[in-house]
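K.L.:
here you go, sequence then predicted model.
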Amino acid sequence: MKILVTDPEGYVGSLVVACFTQQGHEVISVSQANAGAALSLIQLAVTDLQNFDAVIHTGEICGTQALHPQIAGNLHYRDAMHLANLAKAAGVSRFIYLSSCSVYGAGEEEYVTEESPVRPQTPSATCKAAIESDLLTIASAEFSPTILRPAIAFGASPRIRFDVVLNNMAGLAWTANKINIPGKGLSWCPVVHVLDICQIINCILQAPRPLVHQQIFNVGDTNHNYQLIEIAAMVAEVFQVENFSFGHHGFGDRGLFMTFDKIHQFFPDFQCGWNPRQGAEQLLNFFTLTDSIQSHFTLTRSPYHRSENHLFHTVSIA
């Protein structure tokens, strides 16, 4: 397959590029930040997308949302729909958009499915919900958008994020020998490893197009809904940390509980290969290896090694 992937410098996008390249696909990446790729997304023309089999739009650049959320949302919406309309005009038959469980908001229902109403509560989630809606609107017999709503991602990546729950806990356990638990720790939090997200993208690309045409899928495993205190306990056991603190980060006691029956009905062979404890073990190995490499090539330790880093204090469950 010839595949266009956006945001190769991102947490998920960098892994998507690596995974599909290793599988032997021809992968071309485009950047939203005009860095890390040969092309910038907004500079694309219809002719650039001709002869592609699929486009994988891995989402928006998260850091820009915090600075100017409304402007960033408008630009991300513009970029996504620009790309989708170009792909449709160029005859690209498959378009996968990596949205987020954040479109459900705080999860007022006992659990959320793909049929649950979306209640985005942040500019980023509002942007994603708008992109989802308009992508499905432009579907046609020749153009098949598929929407993915992953649970909260975790795990190592070439461009790792630390503003997601498990990674944040692991990062602070490594640097400061403690774990901050948002709220009272009772909120429900669905999680999925980034490699499992890559796995389901591959399943969708290999599936008959009518099966995934105009479909929305929650991505994860119903058994991988955990209360925050449970995730913290797994991370603490792996990192051998006993120092816990609780915070007030706007978390209610409910959080979000997702079900994933649909994706397992459509793809019976798909199974999430990673649980949170395995993810924590992977991150411990990742940090240890990174530290070892750094020590080998430099005489001075990183200023972030075993010291508190403000990057680990902003936690998001979306």
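P.N.:
Cool, the structure landed.
K.L.:
only C-alpha atoms for contact and neighbour calcs from this point on.
P.N.:
Will do.
K.L.:
show me the helices in this structure, by range?
P.N.:
13-22, 46-49, 63-67, 69-90, 123-137, 165-176, 194-206, 209-212, 228-239, 261-266, 276-297 (DSSP state H).
K.L.:
distance from the fifth one to the middle of the chain?
P.N.:
In this view, helix 123-137 has its centroid 16 Å away from the chain centroid, taken as C-alpha atoms, centre = their mean, to the nearest Å.
K.L.:
what angle separates that helix from helix 69-90?
P.N.:
Relative orientation of helix 123-137 and helix 69-90, computed by axes from the mean of the first three to the mean of the last three C-alpha atoms, to 10 degrees: 20 degrees.
K.L.:
then this one, side by side with the first:
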Amino acid sequence: MRTLVTGHDGYIGSVLVPLLRAAGHDVTGLDISLYADGVLGPIPPAVPALRVDLRDVEPEHLRGYDAVVHLAALCNDPIGNLNPDLTYDINHRSTVRLAKAAKEAGVGTFLFSSSCSLYGAGLDDRPLDEEAGFAPVTPYGESKILSEQDLAGLADDDFSPVYLRNATAYGFSPRLRGDLVVNDLTAHALLTGEVRLLSDGTAWRPLVHVEDISAAFLALLEAPRDVVHNRAYNIGQTSENYLIRDVAEIVRDVVTGSTVTFAGGASADSRNYRVSCDRIAAEVPGFRPAWTVRKGVEQLVEEYGRHGLTIEQFTGEGHQRLKKIRALLAAGRIDEQLRWTS
């Protein structure tokens, strides 16, 4: 397929694009590249790309594509809380704008990178499936719900949206995110000797490796339309739901000599949910996740060491999304609407 990937210069995109190309797909990117210089290790070969803000996409940008894979977004809760309306503008309204432009341009498939964070404070005792109710606790989570609902309204015989509700990501990417819990705990364990918990560790969270997220996008891109049309899928494995304190213990076990510590004032995290990933396992046999958290921690330790990561690098603006945004704002390189000034 001729495929446009938004956010191709990001954490997931830097893993997904090479996978799509290796599978024979013709890939173009679309990104304003706020985080493109946050590199650890060699980056994948460049692909043709449009430097267009999501808020400015028009149908002519999308003509000739078979599919859009939509990753681009303000990507975590702290950034969402910095300016909630901007989160709704970019994550929700611009997603709908992109989808309408794609539909007008004749694009048949639209894969949306949603999130299990829309389950929010999931209080059920069992893992939540895709029919569970939503209980978002952040603008980020709510923006994903609104996007899914509006995309569903565009679905018809010519336009097929699919919603990938990714579990919390982790794992090595050339454009590393340090603000993800497994990546963060592993880096601090390796570089400071402390598995540093910012909460009390009692919250449940589903976790999925960035390579498995990428594999899910590829499998759903190639899946039969009549199976996946207008369907939501929790992305991960049902067996990969963890208490955060158990993740910390895995990291401690892998990183010899490290100890678990708690930040001052650590309290319960309101984001607390487990999910079932049985639907994608049953309906999309092309998706076979390969990673566990323990394997992912081992990979991160190896890659952090291979590329000489320091704690100053890891905690700096290169790998911390909110710090990067604040640094760009302070330098006047972007304005308050997160648009480049030059």
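P.N.:
Good, I have the coordinates. Here the structure is a predicted model, which is why all the values come from computation and not from measurement.
K.L.:
of all the helices of structure 1, which lies closest to residue 103 of structure 1?
P.N.:
Nearest of the helices of structure 1 to residue 103 of structure 1, taken as C-alpha to C-alpha: helix 123-137 at 5.1 Å.
K.L.:
so which other helices or strands are in contact with that closest one?
P.N.:
helix 69-90, strand 144-150 (3 or more C-alpha pairs under 8 Å, 6 or more residues apart in numbering; DSSP states H and E).
K.L.:
to residue 108 of structure 1, which of these lies closest?
P.N.:
Nearest of these (C-alpha to C-alpha): strand 144-150, 17.2 Å.
K.L.:
hmm, back to that, reformat the helices and strands packed on helix 123-137 of structure 1 as a markdown table; add mean neighbour count and distance to residue 163 of structure 1.
P.N.:
Listed next are those as a markdown table, based on neighbours: other C-alpha atoms under 10 Å; distance: least, C-alpha to C-alpha, whole Å:
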| stretch | mean neighbour count | distance to residue 163 of structure 1 |
| --- | --- | --- |
| helix 69-90 | 19 | 16 |
| strand 144-150 | 25 | 16 |
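K.L.:
mind putting these in JSON lines, distance to residue 103 of structure 1 included?
P.N.:
JSON lines is the format used below for those (distance: least, C-alpha to C-alpha, whole Å):
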{"stretch": "helix 69-90", "distance to residue 103 of structure 1": "14"}
{"stretch": "strand 144-150", "distance to residue 103 of structure 1": "8"}
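K.L.:
follow-up on the earlier one: return the most buried member of the helices of structure 1.
P.N.:
Highest mean neighbour count among these (mean count of other C-alpha atoms under 10 Å): helix 165-176, with a mean of 24.
K.L.:
in structure 2, point out the residues matching that helix.
P.N.:
Using TM-score structural alignment, the residues of structure 2 aligned to helix 165-176 of structure 1 are 181-192.
K.L.:
the matching stretch vs structure 1, average distance?
P.N.:
Its matched residues in structure 1 lie on average 1.2 Å from stretch 181-192 of structure 2 after superposition (mean C-alpha distance after the TM-score superposition for structure 1).
K.L.:
contact partners of that stretch?
P.N.:
170-171, 177-178, 194-197, 247-248, 251-252, 255, 258-259, 293, 297, 300-301, 304, 310-311, 314 (C-alpha atoms under 8 Å, 6 or more residues apart in numbering).
K.L.:
what's the answer for stretch 227-234 of structure 1, then?
P.N.:
Residues contacting stretch 227-234 of structure 1 (C-alpha under 8 Å, 6+ apart): 166, 169, 179, 181-182, 185-189, 276-277, 280.
K.L.:
mean shift between that stretch and structure 2?
P.N.:
With mean C-alpha distance after the TM-score superposition for structure 1, stretch 227-234 of structure 1 departs from structure 2 by a mean of 1.5 Å once superposed.
K.L.:
pull up the aligned stretch in structure 2 for that stretch.
P.N.:
So stretch 227-234 of structure 1 sits over residues 243-250 in structure 2, by TM-score structural alignment.
K.L.:
what's the answer for stretch 188-202 of structure 1, then?
P.N.:
The aligned range for stretch 188-202 of structure 1 is 204-218, by TM-score structural alignment.
K.L.:
what about the matching stretch, distance to the chain center?
P.N.:
The answer for stretch 204-218 of structure 2 is 8 Å, by C-alpha atoms, centre = their mean.
K.L.:
with structure 1 superposed, average distance for that stretch?
P.N.:
Stretch 204-218 of structure 2 sits 0.9 Å off on average (mean C-alpha distance after the TM-score superposition for structure 1).
K.L.:
quick one: terminal-to-terminal distance for that stretch?
P.N.:
28 Å (C-alpha to C-alpha, to the nearest Å).
K.L.:
and for it, what's in contact with it?
P.N.:
12, 15-16, 19-20, 69, 111, 164, 166-173, 235-238, 240-244, 271-275, 287-293, 296.
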